[in-house]
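**Student:** okay, predicted coordinates and the sequence, questions at the end:
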Amino acid sequence: MSCTLVIPTRNDTTNLKRLLEQAFHMKCFARAIVVDDASDSPLSPELCLLERPDWVHLTRHENRKGAGAARNLGLQFVETSHLLFFDSDDLLTPEIPHLLADLDGREFDFCIFKHNDSRVSAAGSWGQTRWDEALWRHAGVAVGALRPVSPSSAPTLARTANYPWNKIYRTDFLRDNGLRCSETLVHNDILLHWASFIRARDILSSDRIAAIHHVGLKSGRLTDHSGPERLAVFNILRDVLNTEIPGDRNFFAAFLGFASYLFGWIRGVIAPSQQPALDAQIRQFLLAALSPGDYRNLTVSDPVLALRINLQLAETRRAGAGTS
């Protein structure tokens, strides 16, 4: 198999050069495609990788569009059978060449692999967050350099953090299904993550920790945004629901659980001035997504989630009454 590295970046030359040098010397990627999302100082191939500028294909957005749009643009230039989206401030580990070797000759739509989270490292350990690791265990794939993910386990694994860079994709799987990132500044990875799990027929998993994800606290990160741009998430969630979810509804319940937790997270970061609009959107989304029959089924299959959603509906109803 042949794999391309697709890297969105903005004003991150130092980390980008570090990643490109690392990936180049691993000799397991046919090429790197770098999408400059309107950096203040435009990048050049020579600046990206002095040793082999021809190994890097560089393209650019003249206006800032976000990492999702950058990944979509990068996908257009991929000529290999497989690809890996990656962030410029993260790092690969020596496991990635071994994982690509394991995958050579295998048929799959995508392979999800484990990563190290910098917050876990800061606590003196190594690996994923407890939440993600628990979901891998519950899905029955916590151990194994390469193993298939069953249809019954896929919805559980889909509830892990919605990252684009922990999956090696078959290029034609993305193209044939029209799978893309949302072109928003925030929450742009949700649609690709969930639609990939929903549409895929052959998913593999690997317990190889093949990436190091840096979670920074510096101001200005997109994850710190607290304005009305956060409300774009509701259109993205609707796009996921409009994906052809399998009839067994396992994905539907898993996705509702993810959305419910996400609403709580957004409540913690959004500006107070945006709270009424957020409450209205939460209520509208839940009422539209859940029919009475869906809710009755949920009370049986996942009573804890049903209770949480009921409490969120009550909370948003009280909030709406308080602003009327």
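**Tutor:** Happy to help now that I have it.

**Student:** please make it C-alpha for all contacts and neighbour counts, starting now.
**Tutor:** OK.

**Student:** buried ones in stretch 69-81?
**Tutor:** The neighbour-count check on stretch 69-81 (16 or more other Cα atoms under 10 Å) flags 69-75, 78, 80 as buried.

**Student:** repeat for stretch 234-245
**Tutor:** For stretch 234-245, the neighbour count (16+ other Cα under 10 Å) marks 234, 236-237, 240-241, 245 as buried.

**Student:** what's in contact with it?
**Tutor:** Outside of stretch 234-245, the residues within contact range by Cα atoms under 8 Å, 6 or more residues apart in numbering are 182, 187-188, 190-191, 194-195, 198-199, 251-252, 259, 281, 285, 289.

**Student:** nearest to A101, of those residues?
**Tutor:** Using Cα to Cα, R199 comes nearest to A101 of those, at 24.9 Å.

**Student:** identify the residues contacting the closest one.
**Tutor:** 177, 244.

**Student:** ranges for the strands of the stretch 201-324 of the chain?
**Tutor:** 203-213 (DSSP state E, counting those that start in this stretch).

**Student:** for it, what spans make up the helices?
**Tutor:** 233-241, 250-269, 275-289, 292-301, 303-323 (DSSP state H, counting those that start in this stretch).

**Student:** JSON lines for those helices, including distance to D176?
**Tutor:** JSON lines is the format used below for the helices of the stretch 201-324 of the chain (distance: least, Cα to Cα, whole Å):
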{"stretch": "helix 233-241", "distance to D176": "17"}
{"stretch": "helix 250-269", "distance to D176": "21"}
{"stretch": "helix 275-289", "distance to D176": "27"}
{"stretch": "helix 292-301", "distance to D176": "31"}
{"stretch": "helix 303-323", "distance to D176": "34"}
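
**Student:** try it against this one:
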Amino acid sequence: MATGRYTLFFDADDTIHRDVVPQVLARMDMHPTLDTAILFYSRQKRETSEILGMARIDQDLLLECLGGRDEAMGPPNAMAGLLAMNNFPWNKILRTERFRQAGLKFGKTQVHNDLLGHWHALLHARQVLLMNKTLCTHRVSKSGSNLTSRFNADRLQMFAALSELLDFLEDRPEWSRMYARQFWGLAQRMVDWAGPRLDPDLKTRFDMQYSDLLCRIHLADLARIRTQGSGGLAKRIVNHLIR
């Protein structure tokens, strides 16, 4: 339903850096094939107002793609590392018409529903713009009741979200082959993050649902993961399946 040339999905409890937005739009206006802009964000504790900075993995991925520059642009396959970023929607600006045509979707699950939208925003773009500027500040709270803080049965929906993303890739065999390493690496990282935080009585269900997801991996993709310098990831997948 967006009517502007550009769209930003944003949460009501975060803060946008208004001075940065016109700079991003000026670059996208100059280059009509720049469909997605991804910028830095900061985090702030609600209780103390302490600034935490970005999640380390997101910062490292963005800096790697920038390669020491303040700005970079390129096709999605050149930015594939960004698929492993946290799937926040609010550090991106999208070209509205491009994603209306592409059929931008977010997931159906209660948690991790931004995961599908994050991959859509990258893979459906003709060109991706990165800028070493902070677009927004995300306010976080350890004691909050938001979904991010829940590690009860709701968290098991992460496997439905990953399955939904895998369906999206398998409908596009070229992308499925090209980005298998990124998908399975992300799945492993999500498991490593959520598993230790999960309510203990859910551990068996968690492991079983992860095994069900892993059973969907194609042997050719597993071989590619092994030969693309991710032998450790391939070994962990195999060990989980045969234990």
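**Tutor:** Ah, there it is. Only a predicted model underlies this, so the values are computations on that prediction, with no experimental measurement involved.

**Student:** can you give me the TM-score here?
**Tutor:** The TM-score (TM-score structural alignment, normalised by the length of the second structure) is 0.86; 235 aligned residues with a Cα RMSD of 2.4 Å.

**Student:** circling back: of all the helices of the stretch 201-324 of the first structure, which one is nearest Y169 of the first structure?
**Tutor:** When those are compared by Cα to Cα, helix 233-241 sits nearest Y169 of the first structure, at 18.8 Å.

**Student:** the closest one: average distance to aligned residues in the second structure?
**Tutor:** Comparing helix 233-241 of the first structure with its match in the second structure after superposition yields a mean distance of 1.8 Å (mean Cα distance after the TM-score superposition for the first structure).

**Student:** whereabouts in the second structure does that helix align?
**Tutor:** Alignment of helix 233-241 of the first structure against the second structure: residues 158-166, by TM-score structural alignment.

**Student:** likewise for stretch 153-171 of the first structure?
**Tutor:** With TM-score structural alignment as the criterion, stretch 153-171 of the first structure aligns to 78-96.

**Student:** list the buried ones in that stretch?
**Tutor:** 79-96.

**Student:** which helix or strand contains the spatially most central residue of the first structure?
**Tutor:** In the first structure, the C-alpha nearest the mean C-alpha coordinate belongs to Y163, at 2.4 Å (Cα atoms, centre = their mean). For Y163 of the first structure, there is no host helix or strand (DSSP states H and E).

**Student:** what sits against the nearest residue to it once chain neighbours are set aside?
**Tutor:** Nearest residue to Y163 of the first structure, sequence neighbours excluded (Cα to Cα, 6 or more residues apart in numbering): D189, at 6.3 Å. Applying Cα under 8 Å, 6+ apart to D189 of the first structure gives the contacts 68, 162-164, 181-182.

**Student:** alignment lookup: D189 of the first structure to the second structure.
**Tutor:** That one, D189 of the first structure, aligns with D114 by TM-score structural alignment.

**Student:** please pull up the equivalent of T227 of the second structure in the first structure.
**Tutor:** Residue pairing (TM-score structural alignment): T227 of the second structure is matched to V300 of the first structure.

**Student:** ok, how many other residues are close to that match?
**Tutor:** 10 (other Cα atoms under 10 Å).

**Student:** quick check: L233 of the second structure touching A187?
**Tutor:** No. Between L233 of the second structure and A187 there is no contact under Cα atoms under 8 Å: 10.4 Å.

**Student:** more neighbours: these two, which one.
**Tutor:** A187 (20 against 17).

**Student:** and the gap between the counterpart of that one in the first structure and C48 of the first structure?
**Tutor:** By TM-score structural alignment, A187 of the second structure lines up with A259 in the first structure. Distance, A259 of the first structure to C48 of the first structure, using Cα to Cα, to the nearest Å: 38 Å.

**Student:** with adjacent residues omitted, what lies nearest to V120 of the first structure?
**Tutor:** Once chain neighbours are set aside, the closest to V120 of the first structure by Cα to Cα, 6+ apart is W126, at 5.9 Å.

**Student:** that neighbour sits in which helix or strand?
**Tutor:** Counting by DSSP H and E, W126 of the first structure is part of no helix or strand.

**Student:** how close does the closest residue to N177 of the first structure other than its chain neighbours get to V240 of the first structure?
**Tutor:** Excluding its sequence neighbours, the residue lying closest to N177 of the first structure (Cα to Cα, 6+ apart) is R199, at 7.6 Å. To V240 of the first structure, R199 of the first structure is 11 Å away according to Cα to Cα.

**Student:** before we move on, what about G247 of the first structure?
**Tutor:** Note on G247 of the first structure: its distance to V240 of the first structure, by Cα to Cα, is 15 Å.

**Student:** kindly report the same for S206 of the first structure.
**Tutor:** Distance, S206 of the first structure to V240 of the first structure, by Cα to Cα: 25 Å.

**Student:** before we move on, the earlier item: distance of the residue nearest to the centre of the first structure relative to W126 of the first structure?
**Tutor:** With Cα to Cα as the criterion, Y163 of the first structure and W126 of the first structure are 18 Å apart.

**Student:** now do N162 of the first structure
**Tutor:** 20 Å.

**Student:** kindly report the same for R283 of the first structure.
**Tutor:** In terms of Cα to Cα, R283 of the first structure sits 39 Å off from W126 of the first structure.

**Student:** between the two, who's got more neighbours?
**Tutor:** Neighbour tally, R283 of the first structure and W126, criterion other Cα under 10 Å: the higher count belongs to R283, 19 against 16.

**Student:** am I right that the more buried one is in contact with A319?
**Tutor:** No. Between R283 of the first structure and A319 there is no contact under Cα under 8 Å: 10.3 Å.

**Student:** for the residue opposite T3 of the second structure in the first structure once aligned, give me its contacts.
**Tutor:** Here T3 of the second structure is matched to E79 in the first structure, going by TM-score structural alignment. When contacts are counted by Cα under 8 Å, 6+ apart, E79 of the first structure touches T4.
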